[in-house]
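K.L.:
only geometry, no sequence info:
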């Protein structure tokens, strides 16, 4: 803290210290507690403390020894055991310092396991620890379990397995859970002959009188211990919510601290320090930054200034949502029970359109009311998604992402696009033109009654390529950039554009805002879709460059031109709407698409979706 003040300014009182895992709400001794500072520590008081602590640890008092801090106990054990250490890949620094590894040593060693581990908060299962103990005993070594944070949840502890005939050592810390690190009190639980050797090292008075009094009283305060164990998980979830709100993914099961991994960990540390929030970076692991649970969470909301950290949605959510959509789509049975969120959007839009898009209102007023409709829809969809995401994170903490993925799943449409596209190709395969026309009429707005094979294939391929942007890449893009609210706000905009964003009357004015916002929301996704289609089709770049601007939409021409170029066919061109022919320019070079081109387009679509999956995973790795 002194170094932080010197480097970043401020006094200690100005700082929020998240750099340790020490309980910020310490146990408070009773006012009547008297400590005799004049006399040496009482041996009877030491025995009393060790009996009370042993009862708290569920161990025989003969196997419990008080030491001046668990770290001091670890270093003393190194001298007593005289064996090399085997550590966890990410471990407390004293483990490696006290028990250096020695590749040339014999098989006998001290295997040190932090449980919970510091700094990643990982929990090692009891069965795994017992298996490790059996292996160490067979080799003539020891298992040393550092339970400095185990008072938070006693079910993690293996202290009850310490026995005279077992090569198991457990260390415990008083200062972490009770929030009194300055008392310098810890315990070593080990066979008596080992404790006698430690006793000779520490002498007759291993801990001070204050430690004896504080330790005995604190371990005997069952009410405070129970209340603190109940409160710590709630405070940890509050910290998780703050971290996740700013795009950070906390790790760890110990409620006294969290670990965050980021390629920008040093920048994150410095950005927080400039706001007088102290965390702990790890020099040997530059992607890691640690934080402890503190007294109050609201001050952590100072995390509002921009720093070069990550976007607000972690890609396991995106990948899980993509997987759910690819496997299940939106099942018909589920649709019959709960419908689909887009259906709710449509009802809101139609209600507003009926009430506000009346011919007796001026063009400007109808355009304004159309913008209000869109703003209302985006606020409802994005706001509901934001509240849902926050509630999930508050309830599930680090395990929120699978539940958020389920909430994001309906925003994607990989499976739905194929489910509507494939019946068209299947009907053409049977030379059943009436059925093919009927199937394609479900996915396009043009007149289909007189389409031949080429016209049906052209309509279906155009729909697949455009919908690859609207139904897959755009919602995925906004999910990655803005989280669950981004995905559903986009779906609201896209639905509004589909229903009212038309240039013809009576929707020209009322749908103007929806059409323009959809153009803006698809600006980047459309171009990304085109690139993925060209990559998946191993070509089409020249047609993409030359013809993407021939479409009336500033975005739809990109994936369409990419697909036309990859297939070597012509898309777009003249089409009929409500009996009237619209003279649209051709996109692409070559002949009209046929059945075989439909199957090739399907393969390109699938490969492009796979590339999107890989891209989401790549973004995850970069962050």
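P.N.:
Okay, I see it. Everything numeric here is computed off the predicted structure, so don't read it as measured data.
K.L.:
C-alpha only now, for contacts and for neighbours.
P.N.:
Noted.
K.L.:
in this structure residue 533 contacts residue 559, no?
P.N.:
Yes. With contact defined as Cα atoms under 8 Å, residue 533 reaches residue 559; the gap is 7.0 Å.
K.L.:
more neighbours: which of those two?
P.N.:
residue 533 (33 against 29; other Cα atoms under 10 Å).
K.L.:
now for the closest residue to residue 533 other than its chain neighbours, how many residues are close by?
P.N.:
Using Cα to Cα, 6 or more residues apart in numbering and skipping residues adjacent in sequence, the residue nearest residue 533 is residue 608, 5.6 Å away. Around residue 608 sit 23 other residues, with neighbours defined as other Cα under 10 Å.
K.L.:
give me the three-state assignment for residue 13.
P.N.:
Secondary structure for residue 13, judged by DSSP: H, G, I helix; E, B strand; the rest coil, is helix.
K.L.:
okay, now it: neighbour count?
P.N.:
Residue 13, neighbours per other Cα under 10 Å, totals 8.
K.L.:
separation between the closest residue to residue 11 other than its chain neighbours and residue 319?
P.N.:
Excluding the flanking residues, the one nearest residue 11 by Cα to Cα, 6+ apart is residue 5, at 6.2 Å. Using Cα to Cα, to the nearest Å, residue 5 is found at 42 Å from residue 319.
K.L.:
this is the other structure I want to compare:
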């Protein structure tokens, strides 16, 4: 099937993301630099990969090496085997391709969540509805759940997801579960090991947990026929040689992964204590970010921005903020100082 006509339509470009220091500098031109970017859910402690062989840059990636990467990722993520995995230059590239696995029809995204899922489904021609009731997803042909959710960390239990996948599969539909943050989530709730039953595609991000977003590497787990179909659409050499080699090294380093999970949990707990000291209750999140709801969210965003600290705000949800983890004691102290300034200004304003 030629998917190009279905991906050629226009769709509004989504700019409501974290991570743009150019936009931050334009919004807060007098802010001190360097910026402390807490607007993403990316691990501030990047995986320390060794120097890469020159062949990673000079030669096209070998198909056999890509198969090794798929097999390794399958073991790490719990998928049945490498035939159920397809590697891509980031999961973002996969979103419209996965949506294009089905003919255009009704699609539902469990919201509020990462905005690109709805946009990608629209690009593939679907009539997209964002819903907040999980049970509504049973009405869809294509359903999307981010689990753990971005930005609030909501987790849908595995058994509920499998029931939905079975229902959709029985009527020719598909459930897409984005597990971008499952590396720091309740891994027992992952459905990556269940893709062999059909009706299910699971997305896994490499860059967030390993702190290497610029490497651009991600995976889709699915039945072998679907994985092969996605691979065919991506074409040969979709994953760059350096990304392939970094992915192989990092995914094989299980000791680093377990140590990092403990470190991130401790640092998230530290951030919780800092927030609590300012009277801020955590409403959700994962060990890579914390989610806040407060009436004064816009004021806090402004104060932090003037201190050169970028956090994630949300268009249409002015009472919500998401904060990533500070990467050092100095960064944490800088955040604490900005919080204290914000709290003092609030106290002075109410006096």
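P.N.:
That came in fine, so what should we check first? Everything quoted here is computed from the prediction, not taken from an experiment.
K.L.:
quick check: TM-score for this pair?
P.N.:
The TM-score (TM-score structural alignment, normalised by the length of structure 2) is 0.82; 310 aligned residues with a Cα RMSD of 2.4 Å.
K.L.:
quick one on the thing from earlier: so which of residue 5 and residue 319 of structure 1 has more stuff around it?
P.N.:
Comparing residue 5 of structure 1 with residue 319 by other Cα under 10 Å, the one with more neighbours is residue 319, at 21 against 16.
K.L.:
in the strand or helix carrying the more buried one, what's buried?
P.N.:
Following DSSP states H and E, the helix or strand that holds residue 319 of structure 1 is helix 315-328. If you call a residue buried by 16 or more other Cα atoms under 10 Å, then helix 315-328 of structure 1 has these buried ones: 315, 316, 317, 318, 319, 320, 321, 322, 323, 324, 325, 326.
K.L.:
what does residue 122 of structure 1 correspond to in structure 2?
P.N.:
Aligning on TM-score structural alignment places residue 122 of structure 1 opposite residue 154 in structure 2.
K.L.:
can you pull the contacts of its match?
P.N.:
147, 148, 284, 285 (Cα atoms under 8 Å, 6 or more residues apart in numbering).
K.L.:
repeat that with 10 Å
P.N.:
113, 146, 147, 148, 284, 285, 286 (Cα atoms under 10 Å, 6 or more residues apart in numbering).
K.L.:
what about structure 1, which of those hold up?
P.N.:
Shared with structure 1 under both residues aligned by TM-score structural alignment, their matches' Cα atoms under 10 Å, the contacts from the contacts of residue 154 of structure 2 are 146, 147, 148, 284, 285, 286.
K.L.:
now the helices for structure 2?
P.N.:
Residue ranges of the helices in structure 2, as given by DSSP state H, are 21-27, 55-58, 63-77, 91-99, 116-123, 158-170, 207-210, 224-234, 241-252, 254-277, 297-306, 329-350.
K.L.:
among those helices, which is nearest residue 192 of structure 2?
P.N.:
helix 63-77 (6.5 Å; Cα to Cα).
K.L.:
helices or strands next to the closest one in the packing?
P.N.:
If contacts are counted by 3 or more Cα pairs under 10 Å, 6 or more residues apart in numbering; DSSP states H and E, helix 63-77 of structure 2 sits against strand 85-88, strand 200-205, strand 218-221, helix 241-252.
K.L.:
and those as TSV, adding distance to residue 128 of structure 2?
P.N.:
Shown next, in TSV, are these (distance: least, Cα to Cα, whole Å):
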stretch	distance to residue 128 of structure 2
strand 85-88	24
strand 200-205	18
strand 218-221	21
helix 241-252	33
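K.L.:
what's residue 233 of structure 2 aligned with over in structure 1?
P.N.:
Match for residue 233 of structure 2 (TM-score structural alignment): residue 201.
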